[in-house]
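Visitor: can't give you the sequence, but here's the structure:
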């Protein structure tokens, strides 16, 4: 077994051609595991001292057979103890390991090699936490039947809407749309002359709307509601993706005063729209804007063939299931090294009591 562990951005950059070829070989690889997404994330976050690049490259006859896009993150644990967590790079609704299908190697053998490499380098990490793994992926299949099965557990659902099953939007909406969705659309049109704009992406404006929605929901008692735009690194990452034209956005705009009513942005890959973020202006909270937006988005997507499937993002919110009964199940694998925790705890206690 030959392998490399990539720890510098220069070596990361050199992976671009192979990585992009592999990401295009399989529909199992979502936008969140593509080179551009992961590389852009690392460009933004590489300055953080608690993060270390740790991409495993499995080689076969000097060719890349597999890429495991990992980082090691140092986190606070207990009593001042810090632990090193091995996890997927970037943040997203799905994560995966890339396999070079052209080499005709059984993916299971590559996954097995990756875990052997992880174990061989056990001194580099204390806790393995790989999350958001689609239950239908080859990686999941390997974990289900491997010795790691007991560590591989349910995490969350991600509902999706499959438009490809229907000849038209009307046939889809008659069966799947909430009973009053069309009524909500008509009510809003009677009050506001609006239009749906595609790719009028304005991250700063989206940020303002999202924070207004956060404040509105907090005032209604949802004290745990936060905004991703509060984090400057996340904003920088989103802006970088927007500058690369990776983001697809939908905006309902009032034609009279050009006000943004609601937006939804995400990514399209392999005819799937991955919805990442949405928010509405609380000034229009009476109009069920979320349902109107879904109705208009899905209608446009079907009419213009923008995408066949809309992945609504992780989370089992009731309003998502108003439109579909389909969902992906995401799993996670968690492995803690007890000896590592005990050793670090002892060193930490010694430091507290004897290094004064």
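Guide: That came through, no problem. Just so you know, these numbers come straight off a predicted model, no measurement behind them.

Visitor: switch to C-alpha atoms for all contacts and neighbour counts from now on
Guide: Fine.

Visitor: strands of the stretch 251-356 of the chain, residue ranges please.
Guide: All strands of the stretch 251-356 of the chain, identified by DSSP state E, counting those that start in this stretch, fall at 260-269, 272-280, 309-311, 327-336.

Visitor: A further structure is provided below for comparison with the first:
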């Protein structure tokens, strides 16, 4: 029984076969757990000098039975630097990847966390976020006498499951209003739209199409609607490199969109497909069709109806965020938590926490002064 720590890209690539095997065996795995997602992300963002791999690989009888896909990122606060141990990548669900067919998950997680603690000289804070409520990792943390107090509610993820209904008609009857259904009819009458689905392996230029639309939407919201806070992730060169690398030839990337009679994309939704679940990732619409209220509702209706005719997809996950519009579509949701633990023995950790507390006191004082 031993745990190996991978800190370089060559070591990362060398465990691909084991990683993919473990992800297939772990019922808690999501698309964000896959090797292709994490390795593509690291290929793009791993060149940052403030990021270092810290992947834990746990072995039993010389066979890898678990991976903790972690990294150490340095946050420079000018006065002090904070070394944060966190998950690789960016997404809505993160987890350790475990084969529990022969050994208890809790025993394996204990060994992984022991390794984290043994290397406390390398981090000032552990920050593990987006831990889904029904995973073995969260259960372990919640039951642990020391770790439980560092585990808190983070967000919720709404999800539609077609198995909850006998047919699309039953779903429509229970969840959709007459007003909502009329939007679909009106848009169809006015635009003659077609509902399309393509994968990353079927369309090499889909990235460029949705990037263009998303940036047009951002410009429209900034200049016409005055929503200057709205940005576009497609304007970031690193994101562009990451997404193009991930999308290329990837049949797990699905683009759902409405297309006008002239072949223009009205609105799109990009999803990751993994184990019959569509993980919603990004949506954008063409400002040309902004006068139609509810085009996003129409696209979702088409997507949900397609679930009932699909053999490979049964669920749509709306991703993290407790927005009311998500819960108008479903009664099903999961809760995610975060685990944040400071290193009590780290001088940098103590200094940073003191600075944070001082800032909070100043803010509270200003708030009290304004109230008076």
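Guide: Looks like it came in fine. Given the structure is predicted, the values throughout are model-derived calculations rather than measurements.

Visitor: and the TM-score between them?
Guide: For this chain pair, the superposition-based TM-score is 0.92 by TM-score structural alignment, normalised by the length of the first structure; 343 aligned residues with a CA RMSD of 1.7 Å.

Visitor: pipe the strands of the stretch 251-356 of the first structure into JSON lines and attach mean neighbour count and distance to residue 350 of the first structure per row.
Guide: Listed next are the strands of the stretch 251-356 of the first structure as JSON lines, based on neighbours: other CA atoms under 10 Å; distance: least, CA to CA, whole Å:
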{"stretch": "strand 260-269", "mean neighbour count": "21", "distance to residue 350 of the first structure": "49"}
{"stretch": "strand 272-280", "mean neighbour count": "21", "distance to residue 350 of the first structure": "45"}
{"stretch": "strand 309-311", "mean neighbour count": "22", "distance to residue 350 of the first structure": "50"}
{"stretch": "strand 327-336", "mean neighbour count": "18", "distance to residue 350 of the first structure": "22"}
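
Visitor: include distance to residue 164 of the first structure when you put the ones you listed into a markdown table, please.
Guide: As requested, those are exported to a markdown table (distance: least, CA to CA, whole Å):
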| stretch | distance to residue 164 of the first structure |
| --- | --- |
| strand 260-269 | 15 |
| strand 272-280 | 11 |
| strand 309-311 | 7 |
| strand 327-336 | 15 |
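
Visitor: out of those, which is closest to residue 27 of the first structure?
Guide: strand 260-269 (8.6 Å; CA to CA).

Visitor: against the second structure, where does that closest one fall?
Guide: Matched against the second structure by TM-score structural alignment, strand 260-269 of the first structure falls on residues 265-274.

Visitor: among the strands of the stretch 251-356 of the first structure, which comes closest to residue 74 of the first structure?
Guide: Per CA to CA, nearest to residue 74 of the first structure of the strands of the stretch 251-356 of the first structure: strand 327-336, 14.2 Å.

Visitor: once aligned to the second structure, how far is the closest one on average?
Guide: Compared with the second structure after the fit, strand 327-336 of the first structure shows a mean deviation of 0.8 Å (mean CA distance after the TM-score superposition for the first structure).

Visitor: out of the strands of the stretch 251-356 of the first structure, which comes closest to residue 6 of the first structure?
Guide: strand 327-336 (22.1 Å).

Visitor: thought residue 18 of the second structure was touching residue 64?
Guide: Yes - using CA atoms under 8 Å, residue 18 of the second structure is in contact with residue 64, at 6.8 Å.

Visitor: okay, the two: which has more neighbours?
Guide: The residue with more neighbours, out of residue 18 of the second structure and residue 64, is residue 64; 21 against 17, by other CA atoms under 10 Å.

Visitor: coming back round to it: tell me which of the strands of the stretch 251-356 of the first structure lies nearest to residue 179 of the first structure.
Guide: strand 309-311 (19.7 Å).

Visitor: look up the counterpart of the closest one in the second structure, residue range please.
Guide: The alignment of strand 309-311 of the first structure onto the second structure (TM-score structural alignment) spans residues 315-317.

Visitor: gap between the two ends of stretch 268-285 of the first structure?
Guide: One end of stretch 268-285 of the first structure sits 28 Å from the other (CA to CA, to the nearest Å).

Visitor: other residues contacting that stretch?
Guide: 27, 30-31, 206, 209-210, 212-213, 216, 247-248, 260-267, 289-290, 306-313 (CA atoms under 8 Å, 6 or more residues apart in numbering).

Visitor: can you map out the strands along the stretch 101-250 of the second structure?
Guide: Using DSSP E, counting those that start in this stretch, the strands of the stretch 101-250 of the second structure run over 125-132, 151-161, 194-199.

Visitor: mind putting these in TSV, mean neighbour count and distance to residue 337 of the second structure included?
Guide: What follows is those, written out as TSV (neighbours: other CA under 10 Å; distance: least, CA to CA, whole Å):
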stretch	mean neighbour count	distance to residue 337 of the second structure
strand 125-132	22	5
strand 151-161	20	4
strand 194-199	16	31
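
Visitor: a markdown table for the ones you listed, including distance to residue 349 of the second structure?
Guide: Shown next, in a markdown table, are the strands of the stretch 101-250 of the second structure (distance: least, CA to CA, whole Å):
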| stretch | distance to residue 349 of the second structure |
| --- | --- |
| strand 125-132 | 7 |
| strand 151-161 | 18 |
| strand 194-199 | 45 |
